[in-house]
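Trainee: Just a sequence and a predicted model for now, questions to come.
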Amino acid sequence: MADKFKFALAVLLLVAGVAGFYLLAEQAMILRVLAVMAGIGLAVAVAWQTEPGRRFFDFARESSAEARKVVWPSRKETMQTTGLVFAFVVVMALFLWLTDKSLEWLLYDLVLGWR
């Protein structure tokens, strides 16, 4: 029950930050943006105190750690793979074009005699 209250408070703080942006229409833009940023910051701080919030931030931390473990391809490997994909696309395009023209010739010229 406490988590639901905290989450509702976080949503209200977020809405208050956005509302502050519009209520401060006569003020400088930096103050309006700071109102939104304060609302977001306070909402995140309150949401962090809930059990789902803690689980989410643990998940985000673990995801970031896993992303750092990924072995990204080198520039050479990326260029080679991209070249292979382009070559395959060109070969498939030629194959499909030849198949289309062959079937067109077969049906229209030989079978139906339309040309």
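Mentor: Structure's in. What do you need?
Trainee: From here on, just use CA atoms for contacts and neighbour counts.
Mentor: Noted.
Trainee: For this structure, just list every one of the strands.
Mentor: For the chain, no strands are identified by DSSP state E.
Trainee: Longest helix in it, please.
Mentor: Determined from DSSP state H, the single longest helix within the chain is helix 75-104.
Trainee: chain center to that helix, what's the gap?
Mentor: Computed by C-alpha atoms, centre = their mean, to the nearest Å, the chain-centroid distance of helix 75-104 equals 28 Å.
Trainee: Can you give me the buried ones in it?
Mentor: Judged by neighbour count (16 or more other C-alpha atoms under 10 Å), helix 75-104 contains no buried residues.
Trainee: Which other helices and strands does it contact?
Mentor: The contact analysis (3 or more C-alpha pairs under 8 Å, 6 or more residues apart in numbering; DSSP states H and E) places helix 75-104 against no helix or strand.
Trainee: Just give me the neighbour total for E62.
Mentor: E62 has 12 neighbours, counted by other C-alpha atoms under 10 Å.
Trainee: how about G113, what does it touch?
Mentor: Applying C-alpha atoms under 8 Å, 6 or more residues apart in numbering to G113 gives no contacts.
Trainee: Included below, for side-by-side comparison, is a second structure:
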Amino acid sequence: MTDKLKFALAVLLLVAGIAGFYLLANEAMILRVLAVLIGAGLAAAVAWNTEPGRLFFAFAKESTNEAKKVVWPSRKETMQTTGLVFAFVVVMALFLWLTDKSLEWLLYDMVLGWRKV
């Protein structure tokens, strides 16, 4: 029950920060952005102290560690793959254009006997 109350408080703090952005419409933009950042920071601090919040932040930390383990392709591999994709797109575009024109010729000229003007 305590976690639910803390989570509700975190949501209210976030909403208050967003509401502050709109309530300070006549103030400088920096103050409006600070209102949102302070609301979000306080909401994160309160959410951190809940069990679901701790689980979420642990998951986020593990996700970051896993992302660091990813082996990214080299520039050469990226350029080769991109070239293959573009070549495939051109080939498919030509194939679909030829198919379309063939069906157009077949239907208009052969089946229906219509001539395009």
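Mentor: On my side now, so go ahead. All of these numbers come straight from a predicted model, not from anything done at the bench.
Trainee: what's the TM-score for these two chains?
Mentor: The TM-score (TM-score structural alignment, normalised by the length of structure 1) is 0.85; 115 aligned residues with a C-alpha RMSD of 1.9 Å.
Trainee: Quick check: the longest helix of structure 1 compared with structure 2, mean distance?
Mentor: In the superposition with structure 2, the average deviation recorded for helix 75-104 of structure 1 is 1.0 Å (mean C-alpha distance after the TM-score superposition for structure 1).
Trainee: What are the contacting residues of stretch 10-28 of structure 1?
Mentor: 31-33, 35-40, 42-44, 46-47.
Trainee: Going by neighbour count, which of the residues you listed are buried?
Mentor: For those, buried by 16+ other C-alpha under 10 Å: 32-33, 35-40, 42-44, 46-47.
Trainee: And D3 of structure 2, how close does it get to V90 of structure 2?
Mentor: Distance of D3 of structure 2 to V90 of structure 2, given as C-alpha to C-alpha, to the nearest Å: 56 Å.
Trainee: what separates A65 of structure 1 from D58 of structure 1, distance-wise?
Mentor: The spacing between A65 of structure 1 and D58 of structure 1, counted by C-alpha to C-alpha, is 11 Å.
Trainee: How about M29 of structure 1?
Mentor: M29 of structure 1 is 35 Å from D58 of structure 1, by C-alpha to C-alpha.
Trainee: cool, and V85 of structure 1?
Mentor: 38 Å.
Trainee: ditto for Y108 of structure 1
Mentor: 65 Å.
Trainee: And A45 of structure 1, by the same measure?
Mentor: In terms of C-alpha to C-alpha, A45 of structure 1 sits 14 Å off from D58 of structure 1.
Trainee: ok, now E26 of structure 1?
Mentor: In terms of C-alpha to C-alpha, E26 of structure 1 sits 41 Å off from D58 of structure 1.
Trainee: and if you look at L23 of structure 1?
Mentor: 35 Å.
Trainee: what about the helices in structure 2?
Mentor: Counting by DSSP H, the helices of structure 2 are 2-23, 29-48, 51-68, 75-104.
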